[in-house]
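Asker: From the sequence below, what's the structure:
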Amino acid sequence: MNARILLALFVIFPVSALAQGVDKLADKLADLRFEGRIEASMRSQVANSVNGFLTDIHFTKGDRVEAGQLLFSLSSVVYEHQVNAAQALLDRRQIELAQAEANVERVSKLEDRGTATQVQLEDASARLALAKVAVDEARIGLDLRKLELASTTITAPIAGYIDSPRLTRDAYLKTETGKPLAEIVQVDPALVSFAHPYDSLLELHHAAPERIEEYLDRFAVHVTLPTGERYEQTGKVAFVGTELNSDGGLQVWAEIPNPEVILIPGLQVSVSIELKK
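Answerer: Coordinates of the predicted model:
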């Protein structure tokens, strides 16, 4: 369980000797109603990590996208050439390394015969060490160029619903602008946020005190829509705030399945909680 949750609950629910049973707790819960607000469970802004012309947009506003799905394509010609140049440089450095290795072997044999000096052998060994470093440097450069090329295809970081693209085709994208290309909102599951009065929480705990790590698992969360219809899915408490709000309540967030996207972020709902059966 999240350490933040445990810390908050430890402060709110001190051990009590006033246990009166689960029935009393259930009665108190049945009378509680809260004003709640639906929130997205996750939001993620889509951005580019390399510069380039935007050549294609692979979605339309409101589409549901999956994590890893292709969203934008940037012109890749320059980056392809850079990869080819980096590969050629690596090939050259590897040839130079092979030559340096052969030279060390040759000078070492000559030094054994007395026809080459120790200084010449040390010089050949130093050139070999430099050749190895050059190969490593070229390999890293190639990896970086490949990463840049891969970044010309921009994919969805999370699953969810995507809004409209902020730019049009043929626009030139610069990483330094820091402007997002689109935003993805994850609403299944959705979060419902509501404030639970602190004094009521204490009464509930006095009615049936128990181990803190088991407390949250006791509650089922229900949502009633503005039409008065009770939402069919049942939620569970996900996490709580660590401070009381100005009205003396503790903010609570519950996670609730939303496969048909009936719960839209910003929707005002009524929230009730009860003991799980």
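Asker: going forward, measure contacts and count neighbours with C-alpha atoms only.
Answerer: Noted.
Asker: Next up, the contacts around Leu130.
Answerer: Residues near Leu130 by C-alpha atoms under 8 Å, 6 or more residues apart in numbering: none.
Asker: Tell me if it really is in a helix.
Answerer: Yes: under DSSP: H, G, I helix; E, B strand; the rest coil, Leu130 sits within a helix.
Asker: Let's compare: structure for the following, please.
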Amino acid sequence: MKLSDRILAAAVGLAILAVAACTESQSSANPPAAPPPAVSIVQVKAEPVPIVSDLPGRIAPTRIAEVRPRVTGIVVKRVFEQGSLVKEGDVLYQIDPAPFRVQVESAQATQQRALAAQNLARQQADRQKELRQRNISSAQDLDTALAQLAQADADVAAARAGLDAAKLNLQYSDVRAPISGRIGRALITEGALVNANGTENLATIQQLDPVYADFTQPSAQMRQLRKALKDGLLKGPAEGQATVKLLFDDGSEYPRPGRLLFSESTVDETTGQITMRAEFPNPDGDLLPGMYVRVLIEQAVDQAALTVPEQAVQRDSSGKALLYVVGEDNVAQMRPVTVGRTTGQQVVITGGLKSGERVVVEGFQKIHPGAKVEPADWKPAADTLSRTQSKADAG
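Answerer: Purely as a prediction, here's the structure:
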């Protein structure tokens, strides 16, 4: 190759490199605009939301009875199994019946003697009536005979009552269950002397199906709720239709719903609380007297509540609630709002938001007020959805 050809080729190569460098320099000086960040949004709308109060409570038996003796004597046998279910009328203890059998026999003899005296008095009264009709006896003799007959009748009635009392005491020597339910431990043993007028308790029976849940609510909270119902801001449940559910102390839910029975008409002057009572079925015996529970009671329904997912609510340094709201031009703006109660995984917004507006739920870490965004409908995770549904069912 000639020298001139080599020089020409080198010049062409340098020209190509120069053009490429200029192109690269121009490209780096004018980079393409970045696409707007993608965010997940929800469009809020007014919908009915139940107002569910979470209140502390304790389980109580529907019926409780202390087993006490009705006669005095020595306990000779305990019949029941401690901790078992007993039925009304079941024999629990047996008190020595021998003294009471003797009393019955004595009362029977007294009644027979009174019947014999009554028969004699009746015969004498009949005889005196006949003699009086013949004017053989005096009126005083007849009056005396009639009085003796009346006294004999009274003696028979008294003897009959004494026999009934003796038989009743004999029946009471079998100490029976006054109600059906679960009986606790035996508080006395065989050989113990029990007294009909004593204060000793032989055992305790509690009826545990159904059970009561006694819980309290601040009077101020109930007053505000009643005012909102009166003003038409809320709608209350129908009479006897209030939904009541239980949560155990570990947060798990009792599977069977209950019903509200009543609320007290007085306020506890020491605590400012109003006591209410609900009834729950307890066929499996999971609810025991004295157990601490949380009572979820639906007391009203907000017919036009605006809710957003909990994670959409931001807080500034002063603790005020904020939301990113996306406008029609897809520009996100930070807006202060007023937060109300929490229902499941949703938060009720009581001020600063309108129905139909779009709120950022995910992706707000990538944006700032005034930033243009690429909104997409928010799809909650399956576990979040299930928790929300379970809490909504509880409410």
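Asker: which stretches of the second structure form helices?
Answerer: In the second structure, helices defined by DSSP state H lie at 3-29, 98-133, 139-172, 219-230, 382-394, listed in chain order.
Asker: Which neighbouring elements make contact with the longest one?
Answerer: So that's helix 98-133 of the second structure. helix 139-172 (3 or more C-alpha pairs under 8 Å, 6 or more residues apart in numbering; DSSP states H and E).
Asker: Have a look at how far, on average, the helix it packs on is from the first structure.
Answerer: Helix 139-172 of the second structure, aligned to the first structure and superposed, deviates on average by 0.9 Å (mean C-alpha distance after the TM-score superposition for the first structure).
Asker: got the angle between that helix and helix 98-133?
Answerer: 160 degrees (axes from the mean of the first three to the mean of the last three C-alpha atoms, to 10 degrees).
Asker: closest one to Val293 of the second structure among the helices of the second structure?
Answerer: Closest to Val293 of the second structure of those is helix 382-394 (C-alpha to C-alpha; 14.2 Å).
Asker: mind listing what's buried in the closest one?
Answerer: For helix 382-394 of the second structure, a neighbour-count test (16 or more other C-alpha atoms under 10 Å) marks Thr388, Ala392, Ala394 as buried.
Asker: Same list, those, but as JSON lines with distance to Thr342 of the second structure please.
Answerer: Listed next are the buried residues of helix 382-394 of the second structure as JSON lines, based on distance: C-alpha to C-alpha, whole Å:
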{"residue": "Thr388", "distance to Thr342 of the second structure": "11"}
{"residue": "Ala392", "distance to Thr342 of the second structure": "11"}
{"residue": "Ala394", "distance to Thr342 of the second structure": "13"}
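Asker: which strand of the second structure spans the most residues?
Answerer: Assignment by DSSP state E gives strand 47-67 as the longest strand of the second structure.
Asker: count of neighbours near Ala157 of the second structure?
Answerer: A count of neighbours around Ala157 of the second structure, defined by other C-alpha atoms under 10 Å, yields 15.
Asker: Tell me which residue of the first structure matches up with it.
Answerer: When the first structure is aligned by TM-score structural alignment, Ala157 of the second structure is paired with Asp136.
Asker: Repeat that for Ala139 of the second structure.
Answerer: In the first structure, Ala139 of the second structure lands on Gln118 (TM-score structural alignment).
Asker: Nothing else from me, thank you.
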